[in-house]
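Peer 1: Provided below for reference: sequence and predicted model.
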Amino acid sequence: MLGDSITAGYGLARPEGLPARIQARLRQAGRNVRVIDAGVSGDTSAGGRARLAWALADRPHAVIVALGGNDALRGLTPAQMKANLAAILDTLAQRDTPVLLAGMMAPPNLGRDYGREFTEVFESLSRENPDVVFYPFLLDGVAGDPALNQPDRIHPSAEGADLIAQRMLPFIETLLDRVRVPASG
């Protein structure tokens, strides 16, 4: 799971973070998987792009791309974010690695136009890459709910991370159904 502080589980013990919660839910569903936490707090789409080769060193069979929140918080242009995310998706397509792209929304204080352009990046990438599984909003059902977020109101609490994992589960199972595990020899 290539991401930022949401993926890295900022403020949470490792077993409470999103990758661990996704792994636990997948195993409960009978899927013997290991979810690798490739989240770096503060990372933008450019940072994720720069460290993609490092993240792929473990040779994952599938990748969840969950970047973009810090692009908005830093006021980077949606065009810059799109170029970075497109490059990440292109690299993964060249490696024949199935991908789930998790969308993000810009904070409302950046204005309607920015918010619309920001959201459109994820939607257009999903249309341009029909093989990519698209989860429209990573924080769906959690953003804005004080009971599901840490006091900073940005990062999910343990309960919030578990709810995200629960909501993403059907999309991740679709992703896993696209994995072709190489025959061992």
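Peer 2: Structure received.
Peer 1: Could you use CA atoms for every contact and neighbour count after this?
Peer 2: Fine.
Peer 1: who's in contact with the helix or strand hosting W54?
Peer 2: Per DSSP states H and E, W54 falls inside helix 52-55. Helix 52-55 is touched from outside by L2, A38, I88, with contacts defined as C-alpha atoms under 8 Å, 6 or more residues apart in numbering.
Peer 1: what would those look like in JSON lines with neighbour count, secondary structure and distance to D96?
Peer 2: As requested, the contacts of helix 52-55 are exported to JSON lines (neighbours: other C-alpha atoms under 10 Å; DSSP: H, G, I helix; E, B strand; the rest coil; distance: C-alpha to C-alpha, whole Å):
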{"residue": "L2", "neighbour count": "25", "secondary structure": "strand", "distance to D96": "17"}
{"residue": "A38", "neighbour count": "23", "secondary structure": "strand", "distance to D96": "19"}
{"residue": "I88", "neighbour count": "20", "secondary structure": "helix", "distance to D96": "12"}
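Peer 1: okay if I get those as CSV plus distance to G144?
Peer 2: Listed next are the contacts of helix 52-55 as CSV, based on distance: C-alpha to C-alpha, whole Å:
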residue, distance to G144
L2, 23
A38, 25
I88, 29
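Peer 1: Name the SS class of F122, please.
Peer 2: When classified by DSSP: H, G, I helix; E, B strand; the rest coil, F122 comes out as helix.
Peer 1: so what's it closest to, chain neighbours aside?
Peer 2: Distance criterion C-alpha to C-alpha, 6 or more residues apart in numbering; nearest residue to F122, sequence neighbours excluded, is G103 at 5.5 Å.
Peer 1: this is the comparison structure:
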Amino acid sequence: MPLFRRYGAGRTLVHRAATLCFVGSLLALVAAAPVRAADRLIWALGDSLTAGYGLPPADGFTNQLERALRAQGVAAHVANGGVSGDTTAQGRARLLWGLRGLHAKPDLAIVELGANDMLRGLPPTQARANLEVILAELKRRRIPTLVAGMRASPNLGVPYVRQFDAIFPALAAKYGARFYPFFLDGVAGNRALIQSDGLHPNARGVRIIVQRMLPHVRRALGAPPAR
């Protein structure tokens, strides 16, 4: 099923998300839970899907991922680096600021950006260039990275879809990052798992995203497989 049923409506919702949640997302970055000395530090750099748009903080992606890791015996803190409405260019612009704000080198960075570029119909070459800068900098700092891929809406046309979808596996391979093919895998197209805006996962949807991504996160951290 198509990821986004109405491109125009989706674009409007993205702009609303940016307006309504930008301040809230920044506050979440500042008010992140303290990191225990023994915790592994994971930084999730992304947009509204990472930020937890439309959800109580406890139900957002980073908090659910942290709880799932701890339930499997992995002591980790997942720092929320998501800002609703962010494009790859905006993620790139705040990369260094975000890393400085962690006050420690992360054990893993999860990069989840690109959906807003696609919803706005921005050139895939632009998204690729921005993501390349982000991944190159993380590699330069020797920060293990997991790239969470995104897929373009089919109504953007076959050439756009092919070019956009190819960005994520190609850059992950180029920069030696681990790759998770589709952040919304198992959720996109299922109305029971999506909020009323038709774009963002609800708490159940986030739970499925976390369950599917969890083995990839564990491997990226070098943690043994869950029993």
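Peer 2: Nice, I can see it. None of the values given here were measured: they were computed from a predicted structure.
Peer 1: so what number do they get for TM-score?
Peer 2: Here the superposed chains carry a TM-score of 0.93, computed using TM-score structural alignment, normalised by the length of structure 1; 177 aligned residues with a C-alpha RMSD of 1.0 Å.
Peer 1: one step back: how big's the offset between the next helix or strand after the helix holding W54 of structure 1 and structure 2?
Peer 2: Per DSSP H and E, the first helix or strand lying C-terminal to helix 52-55 of structure 1 is strand 63-66. Superposing on structure 2 and averaging over aligned pairs (mean C-alpha distance after the TM-score superposition for structure 1), strand 63-66 of structure 1 comes out at 0.2 Å.
Peer 1: can you list the residues that contact strand 63-66 of structure 1?
Peer 2: 1-4, 7, 97-103, 138.
Peer 1: go again using 7 Å as the cut-off
Peer 2: Outside strand 63-66 of structure 1, the residues within contact range by C-alpha atoms under 7 Å, 6 or more residues apart in numbering are M1, L2, G3, P98, V99, L100, L101, A102.
Peer 1: which ones among these are found in strands?
Peer 2: L2, G3, V99, L100, L101, A102 (DSSP state E).
Peer 1: Just give me the match in structure 1 for N130 of structure 2.
Peer 2: Under the alignment by TM-score structural alignment, N130 of structure 2 pairs with N84 in structure 1.
Peer 1: So that match lies in a strand, does it not?
Peer 2: No - counting by three-state DSSP, N84 of structure 1 falls outside a strand, being helix.
Peer 1: My guess is it contacts S45. True?
Peer 2: Yes - counting by C-alpha atoms under 7 Å, N84 of structure 1 touches S45, with 5.7 Å between them.
Peer 1: need the helices for structure 2, in chain order.
Peer 2: Ranges of helices in structure 2, per DSSP state H, are 7-30, 48-51, 61-71, 88-93, 95-102, 115-119, 124-140, 158-165, 167-174, 203-221.
Peer 1: Deepest in the core, which of these is it.
Peer 2: helix 48-51 (a mean of 26; mean count of other C-alpha atoms under 10 Å).
Peer 1: so that helix matches what in structure 1?
Peer 2: So helix 48-51 of structure 2 sits over residues 5-8 in structure 1, by TM-score structural alignment.
Peer 1: I'd like the distance from that stretch to the chain centre, please.
Peer 2: Averaging C-alpha positions (C-alpha atoms, centre = their mean, to the nearest Å) puts stretch 5-8 of structure 1 9 Å from its chain's average.
Peer 1: hmm, who's touching that stretch?
Peer 2: With contact meaning C-alpha under 7 Å, 6+ apart, stretch 5-8 of structure 1 is reached by M1, G17, L18, P19, D37, G39, V40, S41, G42, H155.
Peer 1: The last one maps to what in structure 2?
Peer 2: Under the alignment (TM-score structural alignment), H155 of structure 1 pairs with H200 of structure 2.
Peer 1: Which residue would you name as the spatial centre of structure 1?
Peer 2: A66 (1.9 Å; C-alpha atoms, centre = their mean).
Peer 1: and the gap between it and A102 of structure 1?
Peer 2: 5 Å (C-alpha to C-alpha, to the nearest Å).
Peer 1: Quick one: map R70 of structure 2 onto structure 1.
Peer 2: By TM-score structural alignment, R70 of structure 2 lines up with R27.
Peer 1: Its match - nearest residue in space that isn't next to it in sequence?
Peer 2: V33 (6.9 Å).
Peer 1: Just give me the neighbour total for the one you found.
Peer 2: If you count neighbours by other C-alpha atoms under 10 Å, V33 of structure 1 ends up with 13.
Peer 1: do you know how far it is from F134 of structure 1?
Peer 2: 20 Å.
Peer 1: for Y10 of structure 1, same thing?
Peer 2: 24 Å.
Peer 1: Among the contacts of stretch 5-8 of structure 1, which one sits closest to F118 of structure 1?
Peer 2: When the contacts of stretch 5-8 of structure 1 are ranked by distance to F118 of structure 1 (C-alpha to C-alpha), G42 comes first, at 18.0 Å.
Peer 1: That closest one - how many residues pack around it?
Peer 2: Neighbours of G42 of structure 1 (other C-alpha under 10 Å): 17.
Peer 1: hang on, E159 of structure 1 packs against L148?
Peer 2: Yes - under the criterion of C-alpha under 7 Å, E159 of structure 1 makes contact with L148 at 5.8 Å.
Peer 1: what residues are up against L135 of structure 2?
Peer 2: Y175.
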